[in-house]
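Engineer: What shape does this take:
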Amino acid sequence: MRSTTVFIARPVFPDIIDRLRPHFDVRTHDGEAPLSQPELIAALQGCAGVFITGSEKIDATLLDACPRLKAVCTMAVGYNNVDVPACTARGVVVTNAPGVLTETTADFGFALMMATARRISESERFLREGKWKHWGVDMFAGGDVHGATLGILGMGRIGQAIAKRGHGGFDMKVAYHNRSHLAPDVEASLGATWMALPDLLRAVDHLVIVTPYTPETHHLIGAGQIELMKPTATLTNIARGGVVDDAALAEALAAGTIAAAGLDVFEGEPTVHPALLALRNAVLTPHIASASVPTRRAMANLAVDNLLAALGAGPDAGRPPTALNPEVLG
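Structural biologist: Reported below is the predicted structural model:
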């Protein structure tokens, strides 16, 4: 088994990567920046498996250049950077890391929504810049969260966890849009009502976006959709860059079409649209929704579990726990 080589595409907790060493020859990329596509192809020569994050692009070109590759295991839950059909056609198993980051990501999404509604980042900058000279009745007055209408776009695990926080903790009215309706008992437990997207956008005080990024959801929220929202509403995106048209959002924020936005993900990240950087009513964070130490460790451990199993090692040999295309396993 030690003749099998795997590649770790980003620096990861060393003790977790050490779990692979009794079974495989392990190569690592130790730089902070992700590898370019040509660099990744070069690094994967002779490798049977690769551990990736959400930054490395796995497409047909790479797969054809790395014919020994048999397993692509990401520690992220999203996998829009991996061409799963191309992997399936070549017999390459793909795994992701769902479930282990649900609660931590929901915590962050709710926190980002609250920071956006209550103008926390804007008021902190005001204080740090030495501008606080007196108190005023309307100083940084934002919108209430308790009792408001929470809209959730994408009602998977994370969306439901956010709904639970809003309904159970803040007495919010919960509306959602999803490709399919939740079961009636789940809707009832979350106090959630399905709405068509235009109706959802008109109704909500705070919109939180958690939908996966696919060709169908590219720019799902653009200028036309934002115009349907209340001028007092906020928008929070913890899904993926590209679900929201960042340029259109920046224009809407500057014009006061909506009150504020909280963004953890961006089109073309780590590049951020310069207009967003200049806005006082945009709360911006660098894709850290799952960034607690316990959760990031759990994500990495699940990716290692998958890599071991996909290449025939460990207690789940031949049965990766979270395969996206298990049909390739036979």
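Engineer: rest of the way, CA atoms for contacts and neighbours
Structural biologist: Noted.
Engineer: Please enumerate the helices of the stretch 51-200 of the chain.
Structural biologist: Using DSSP state H, counting those that start in this stretch, the helices of the stretch 51-200 of the chain run over 60-65, 84-89, 102-117, 120-128, 157-164, 170, 184-190, 197-203.
Engineer: what about the strands in the protein?
Structural biologist: Assigned by DSSP state E, the chain shows strands spanning 5-8, 25-28, 49-52, 71-74, 93-95, 149-153, 173-177, 192-194, 206-209, 234-237, 260-263, 282-284.
Engineer: what residues does the first one touch?
Structural biologist: Translated: strand 5-8. 24-29, 43-44, 46-52 (CA atoms under 8 Å, 6 or more residues apart in numbering).
Engineer: just stretch 205-220 next, same as before
Structural biologist: Contacts of stretch 205-220 (CA under 8 Å, 6+ apart): 78, 80, 109, 113, 117, 148-156, 158-159, 201, 230, 232-245.
Engineer: Would you work out how far apart the start and end of it are?
Structural biologist: 19 Å (CA to CA, to the nearest Å).
Engineer: buried set for it?
Structural biologist: 205-213, 218-220 (16 or more other CA atoms under 10 Å).
Engineer: now, among those residues, which is nearest to V293?
Structural biologist: Nearest to V293 among the buried residues of stretch 205-220: V210, at 21.7 Å, using CA to CA.
Engineer: for the closest residue to that closest one other than its chain neighbours, what are its contacts?
Structural biologist: Leaving aside its sequence neighbours, V210 sits nearest to A239 (CA to CA, 6 or more residues apart in numbering; 4.4 Å). For A239, the contacting residues are 209-213, 265, by CA under 8 Å, 6+ apart.
Engineer: Over to A247?
Structural biologist: A247 sits in contact with 273, 275, where contact means CA under 8 Å, 6+ apart.
Engineer: and E56, what does it touch?
Structural biologist: E56 is in contact with 9, 34-35, 37, 81, counting by CA under 8 Å, 6+ apart.
Engineer: Against R165, how distant is it?
Structural biologist: Distance from E56 to R165, by CA to CA: 33 Å.
Engineer: count of residues packed around A183?
Structural biologist: 8 (other CA atoms under 10 Å).
Engineer: residues near the closest residue to N178 other than its chain neighbours, how many?
Structural biologist: Nearest non-adjacent residue to N178, counting by CA to CA, 6+ apart: G154, 5.1 Å away. G154: 20 surrounding residues under other CA under 10 Å.
Engineer: ok, G154 to L35 distance?
Structural biologist: Counting by CA to CA, the gap from G154 to L35 is 31 Å.
Engineer: How about L249?
Structural biologist: Distance from L249 to L35, by CA to CA: 30 Å.
Engineer: Pretty sure V50 sits against V72.
Structural biologist: Yes: between V50 and V72 there is a contact under CA atoms under 8 Å: 5.1 Å.
Engineer: I'd like the structure of this one too, to check against the first:
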Amino acid sequence: MARKRLSVVVTRRLPEAVEKRMADLFDVELNETDEPMSRDALASAMKRADVLVPTLSDTIDQALLAQAGERLRLIANYGAGVDHIDVGTARQRGILVSNTPGVSADDTADMAMAMIVSLSRRLPEGVRLMAAGTWEGWSPSAMLGRRIAGLRLGILGMGRIGQAVARRANAFGMEVHYHNRRRLHDDIEAELTAKYWESLDQMVSRVDVLSINAPHTPSTFHLMNARRLKLMKSDAVIINTSRGEVIDENALTRMLRAGEIAGAGLDVYEKGSEGNPRLRELENVVLLPHMGSATVEGRIEMGEKVIINIKTFDDGHRPPDQVVPGML
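Structural biologist: Predicted coordinates:
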């Protein structure tokens, strides 16, 4: 007798190739509308599924986990970040959690570098000038930006993405500095030609560009608070492609408006998709709709990792990308 297939509920639309492969392997329930599930819909899914495949748009907290059915044994997150999942409570209830690390490092680093170039060379202002039809012709002193080569880049969070940003910065001739929870091995520092700063305060006060690549955890919430933002040079720019909660967005907005920070490139926001509306009024910002990992290749690779995690679990083994509270 054939073994009963796992019941898998996917909360958002995934690439067609990924959904087809899942359907071949499991009893899959897809979200045809691609609208985020309500809490009631999530609770219902967690009662009837063996495996839930959520995304960062789904908040799987303690209250929701308390409503999970006896069948639910794996939350196979589609994405690397798991700050939207109460991993500790899931573990207490015997529910494993997995993620998709390492897939989007290069894609996100590309986006961080694109924003560094955009802000340093004032591309958003140039685009708006041309779109408005108000350009009056070339001038030796018009639209002067900063040369990328020689700028000091500070990287906050030197994991896979931070290191990918450092490699790109090296190619542009930038001087790489970093602050991390743990110092990198000497060989990696040498490869990246990166200088370690134990003091984040000292690093941010010296760099021309600050790239945020740290996950959202209790220890990184508002790590770039008003006090620390004020340490930055007035001609410095800040880039965030990680999690919005790492920056005090209201403080950043005030300082951008006052000219105390030269610019900001944000792909993430403190309140999800609800970026501070005052940011949209500013010319010295690049605001993106969480596009850092948005490549066809990356999304398919993420789906493949989800499938491997589920299949490995179904075969009675620990998912290769299992997340445990001690890792956070």
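Engineer: Which one of L249 and L35 of the first structure is surrounded by more residues?
Structural biologist: Using other CA under 10 Å, the more surrounded residue of L249 of the first structure and L35 is L249, with 25 against 18.
Engineer: The more buried one -> the second structure?
Structural biologist: With the correspondence set by TM-score structural alignment, L249 of the first structure lines up against L252 in the second structure.
Engineer: List the contacts of its match.
Structural biologist: Applying CA under 8 Å, 6+ apart, the residues near L252 of the second structure are 226, 229.
Engineer: Report the separation between it and L200 of the second structure.
Structural biologist: 17 Å.
Engineer: what's the closest of the contacts of strand 5-8 of the first structure to H181 of the first structure?
Structural biologist: Nearest to H181 of the first structure out of the contacts of strand 5-8 of the first structure is I52 (CA to CA; 32.6 Å).
Engineer: what's the neighbour count on the closest residue to the closest one other than its chain neighbours?
Structural biologist: The spatially closest residue to I52 of the first structure, leaving aside those adjacent along the chain, is T74, at 4.6 Å (CA to CA, 6+ apart). Using other CA under 10 Å as the criterion, T74 of the first structure is surrounded by 29 other residues.
Engineer: Can you find the partner of T74 of the first structure in the second structure?
Structural biologist: Match for T74 of the first structure (TM-score structural alignment): N77.
Engineer: Quick one: residues contacting its match.
Structural biologist: Neighbours of N77 of the second structure in contact, by CA under 8 Å, 6+ apart: 52-55, 97-100, 306.
Engineer: same deal with E260 of the second structure?
Structural biologist: 230, 233-235 are the contacts of E260 of the second structure under CA under 8 Å, 6+ apart.
Engineer: what would those look like in TSV with neighbour count and distance to R257 of the second structure?
Structural biologist: Below are the contacts of E260 of the second structure laid out as TSV (neighbours: other CA atoms under 10 Å; distance: CA to CA, whole Å):
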residue	neighbour count	distance to R257 of the second structure
K230	18	13
K233	17	15
S234	18	12
D235	15	13
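Engineer: so which of the strands of the first structure gets nearest P184 of the first structure?
Structural biologist: Among the strands of the first structure, if distance is taken as CA to CA, the winner is strand 192-194, at 9.4 Å.
Engineer: Which positions in the second structure sit opposite the closest one in the alignment?
Structural biologist: Strand 192-194 of the first structure covers residues 194-196 of the second structure once aligned (TM-score structural alignment).
Engineer: With the first structure overlaid, how far apart is the matching stretch on average?
Structural biologist: Stretch 194-196 of the second structure, aligned to the first structure and superposed, deviates on average by 1.0 Å (mean CA distance after the TM-score superposition for the first structure).
Engineer: Residues contacting that stretch, please?
Structural biologist: Residues contacting stretch 194-196 of the second structure (CA under 8 Å, 6+ apart): 166, 175-179, 183, 189.
Engineer: 6 Å instead, please
Structural biologist: For stretch 194-196 of the second structure, contacts defined as CA atoms under 6 Å, 6 or more residues apart in numbering pick out 176-179.
Engineer: now swap in stretch 267-279 of the first structure and tell me
Structural biologist: So stretch 267-279 of the first structure is contacted by 241-242, 250 (CA under 6 Å, 6+ apart).
Engineer: Now for whichever residue in the second structure pairs up with S36 of the first structure, how many residues are close by?
Structural biologist: Using TM-score structural alignment, the equivalent of S36 of the first structure in the second structure is S38. Neighbour count for S38 of the second structure, taken as other CA under 10 Å: 12.
Engineer: how far away is S38 of the second structure from D50 of the second structure?
Structural biologist: For S38 of the second structure, the distance to D50 of the second structure equals 19 Å [CA to CA].
Engineer: before we move on, what about I188 of the second structure?
Structural biologist: I188 of the second structure sits 41 Å away from D50 of the second structure, taking CA to CA as the criterion.
Engineer: between the two, which one's more packed in?
Structural biologist: D50 (23 against 12).
Engineer: was I right about the more buried one contacting G69?
Structural biologist: No: at 8.8 Å, D50 of the second structure does not count as touching G69 under the criterion of CA atoms under 6 Å.
Engineer: residues contacting the residue mapped onto P98 of the first structure from the second structure?
Structural biologist: By TM-score structural alignment, P98 of the first structure lines up with P101 in the second structure. The contact partners of P101 of the second structure, by CA under 6 Å, 6+ apart, come to A80.
Engineer: how close does P101 of the second structure sit to A80 of the second structure?
Structural biologist: 5 Å.
Engineer: Could you do N250 of the second structure as well?
Structural biologist: 27 Å.
Engineer: try M203 of the second structure
Structural biologist: For M203 of the second structure, the distance to A80 of the second structure (CA to CA) stands at 27 Å.
Engineer: the more surrounded of the two?
Structural biologist: Between M203 of the second structure and A80, counted using other CA under 10 Å, M203 has the larger neighbour count: 23 against 20.
Engineer: would a markdown table of the buried residues of stretch 205-220 of the first structure with distance to S292 of the first structure be doable?
Structural biologist: Below are these laid out as a markdown table (distance: CA to CA, whole Å):
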| residue | distance to S292 of the first structure |
| --- | --- |
| D205 | 28 |
| H206 | 25 |
| L207 | 24 |
| V208 | 20 |
| I209 | 20 |
| V210 | 19 |
| T211 | 21 |
| P212 | 21 |
| Y213 | 23 |
| H218 | 28 |
| H219 | 29 |
| L220 | 29 |
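Engineer: closest to I16 of the first structure among those?
Structural biologist: Using CA to CA as the measure, the one of those that approaches I16 of the first structure most closely is P212, at 27.6 Å.
Engineer: Since that was my last question, I'll sign off now.
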